[in-house]
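S.K.: Give me a 3D structure for the following:
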Amino acid sequence: MTAQQHKQVALITGSNRGLGFEVARQLGRQGKIIVVTAREIENAESAAQQLLSEGLTVYPHQLEIMDEEDRGRLALWLEKNFGKLDILVNNAATYTDWSDRPSTANLEKAQMVLQTNLFGTWAVTQTMLPLLRKSPHARIVNVSSGAGSHGDPQFGLTSNQGGSASYGISKAAVNALTVKLATELKATGMLINAVCPGFTATSPGMEEMGARPVAEGAASILWAALLPDDGPTGGFFRDGKPLSW
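M.R.: Sure thing, here's the model as predicted:
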C-alpha cells in the first residue's frame, strides 16, 4: 500500500466555502486526505487550491448531491484512488425564506429543501456506505441544526412562532435519519452522529447578530468526525454535548 492509502480520507459535501470549507481545513490540519466538493468543479478547484497553498492534501471533485451520476463518479474515483472512505461529512444544505410558516409555506420550495437536506444527505450516505464499510474507523457526521430540535430556545421547533418551518422540519428529519442509520449499522463499529454547529457567521453581517466564528462551528463538527472507537453513535450534539431534539 502507498503512504496515502494508509491515511484517512475525508469527504465533505458542500465544502467550497463557509462551514464546509473550514471543516475541510481543520480535518486537513489533522493529517487527513481531504476531498473538497461543490456543485461546480471550478468552485471545488478554487477551494482546493487555497487549502493546497496551506500545505494540506486536498482533491477537488464535482458533486451535486441529488445527481446520481455525480455521486457514482465520485464513489468510483474514491474506490480507484483509495479503496475506502473513512469520514463522510454531510454538510451540503439549502433553505428557503426564513419567515416561512407551516400554514402558509410554499410547498414546492419546502419540497426542494427536503430534497436537498434530507434526501441528498440520505443518497450520498447510501452511495458511500460500501466505501465506509472498508474503513476500520468509519465516521459519518450529518450537519444538522438547532432549528430541528426542541432543545434550542432561540431557533428550535417551538420558537419564532413556527418560523423557518421547512428548514427546521428538514433538519429534524436529518436527526431521525441519523438515529435510524446508527441503529442499523451499530454492529459495524461505524459511528454516525448529527451535529449542530451553532449559530455561525457564514455570511457577512452575521457576527453583528451574535453569530459565532466559523472556526468554532466547524470545531463542533470536527469533534464528531474524530471520535474514538468507543465514542457515541446515533446522537445529536453541539460542541461535544448532547442536544435534545
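S.K.: hey, let's count contacts and neighbours off CA atoms from now on
M.R.: Fine.
S.K.: And stretch 90-110, what's buried?
M.R.: The neighbour-count check on stretch 90-110 (16 or more other Cα atoms under 10 Å) flags 90-93, 95-96, 100-101, 105, 110 as buried.
S.K.: Apologies, that question was intended for stretch 165-172.
M.R.: Residues 165-172 are the ones in stretch 165-172 that count as buried (16+ other Cα under 10 Å).
S.K.: got a list of contacts for it?
M.R.: With contacts defined as Cα atoms under 8 Å, 6 or more residues apart in numbering, stretch 165-172 is touched by 94-96, 98-102, 105, 110, 113-114, 117-118, 144-149, 156-157, 245.
S.K.: Next, the structure of the following sequence, for comparison with the previous one:
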Amino acid sequence: MTDNRQALVTGANKGIGLAIAKGLAQAGLSVWMGARDRSRGEEAVRALRDEGLDVRFVELDVSDDESVRRAAETLGREVKALHVLVNNAGIVLDLQIPPSELSMGKVKATYEVNLFGPIRVTQAFVPLLKAAGGARIVMMGSGVGSLTLITDPTSLFSTVNLLAYTSSKVALNAVTVSFAKEFAPFGIKVNAVEPGHVRTDLNGNSGFLTPKEGAVTAIRMALVGEEGPTGGFFGSHGPQPW
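M.R.: Predicted structure coming up:
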C-alpha cells in the first residue's frame, strides 16, 4: 500500500473530469481516474503519465452497483485511505426534448448517473474516506441546479429548460447537504460546485470556458483546508444561491 494522499475522480477520461484529475495530480495527489470505458480511461491515464503525473485507472461505471463495488474493493486493496472524492460523472439526454415529451426511460437514465451515481459511489467509499481523517467530497453540480438562478429572468440559467438534467442537479444539492451533515463529525467536508458554461461533449462543446477553467472550483474545494466550508454550493466567484 502507498502512503501518498489519494484522490478518486469519476468520469475522468475527458472534459472537466480529466482536467480535475490533472489538477489534483499536479497538486501532488495520487489520482485514480475512474471511467466506464477501459480503453478510453487507460488512454487518458497514459497521456497524464507522459507528463510525469501520478495517476492510475480504475474501471468505474457510477450507474452500476457491481462496478462501483469492484472499484471500492480495488482501492481498498491498494490504499489505506481516500482523501479526495470528486463525483464528476454526468450525462444529459434531454438537450433537444421538451419536458412534456421526455420519456421516463431518459429521466431514469439521467438520474441513475447524475444523482444515484454520486450517492452510490460516496456510500461505497465511506470506509476509506473516514480513514483519511479529514477527507473532501466534491459533487459536480450545475447552475441549473439552483432554483434561484433558473427562476431569475436575468440569469443565463433561466433560459435552460431541461427536465431530467436540471432536476437531477437540484436534487444533488440536497444530497450534498445530507452527506455534509452526516460526515461533519468525522472532519469530512462535502460541497457542490458549479463549473460554469464549459465546452464539453455534454453540451456539444457549446460552452465558453475550457475544461481547465471549469475544473478550478472543484480542485479548490477538493483541497480546501480545515477552516473551509461544508454543505455549500460554490462557483468561481464564491457561494452560489440554492
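S.K.: where do the strands sit along structure 1?
M.R.: 9-12, 33-38, 58-62, 87-90, 139-143, 191-195, 236-238, 241-242 (DSSP state E).
S.K.: Residue 227 of structure 2: neighbour count?
M.R.: By other Cα atoms under 10 Å, the residues close to residue 227 of structure 2 number 6.
S.K.: Looking at structure 1, name the residue matched to it.
M.R.: Taking TM-score structural alignment, residue 227 of structure 2 has residue 230 as its aligned residue in structure 1.
S.K.: Provide the aligned range in structure 2 for the lengthiest helix in structure 1.
M.R.: If you go by DSSP state H, structure 1 has its longest helix at helix 165-184. Counting by TM-score structural alignment, helix 165-184 of structure 1 pairs with residues 163-182 of structure 2.
S.K.: Give me the aligned partner of residue 118 of structure 2 over in structure 1.
M.R.: In structure 1, residue 118 of structure 2 lands on residue 121 (TM-score structural alignment).
S.K.: How about residue 18 of structure 2?
M.R.: Match for residue 18 of structure 2 (TM-score structural alignment): residue 21.
S.K.: repeat for residue 238 of structure 2
M.R.: With TM-score structural alignment as the criterion, residue 238 of structure 2 pairs with residue 241.
S.K.: wait, what's in contact with its match?
M.R.: So residue 241 of structure 1 contacts nothing (Cα under 8 Å, 6+ apart).
S.K.: do residue 234 of structure 1 as well
M.R.: Contacts of residue 234 of structure 1 by Cα under 8 Å, 6+ apart are 178-183, 191-194.
S.K.: now the spatially closest residue to it that is not a sequence neighbour: how far from residue 173 of structure 1?
M.R.: Leaving aside its sequence neighbours, residue 234 of structure 1 sits nearest to residue 179 (Cα to Cα, 6 or more residues apart in numbering; 4.5 Å). The gap separating residue 179 of structure 1 from residue 173 of structure 1 is 10 Å, by Cα to Cα, to the nearest Å.
S.K.: Repeat that for residue 162 of structure 1.
M.R.: Counting by Cα to Cα, the gap from residue 162 of structure 1 to residue 173 of structure 1 is 16 Å.
S.K.: what residue is smack in the middle of structure 2?
M.R.: Structure 2 has residue 88 as the residue nearest its centroid, 2.1 Å off, counting by Cα atoms, centre = their mean.
S.K.: ok so, going back, what about the match of residue 118 of structure 2, distance to residue 78 of structure 1?
M.R.: 18 Å.
S.K.: Please apply the same query to residue 100 of structure 1.
M.R.: 39 Å.
S.K.: Surely residue 118 of structure 1 touches residue 178?
M.R.: No - using Cα atoms under 8 Å as the test, residue 118 of structure 1 is too far from residue 178 to be in contact (10.3 Å).
S.K.: Noted, bye for now.
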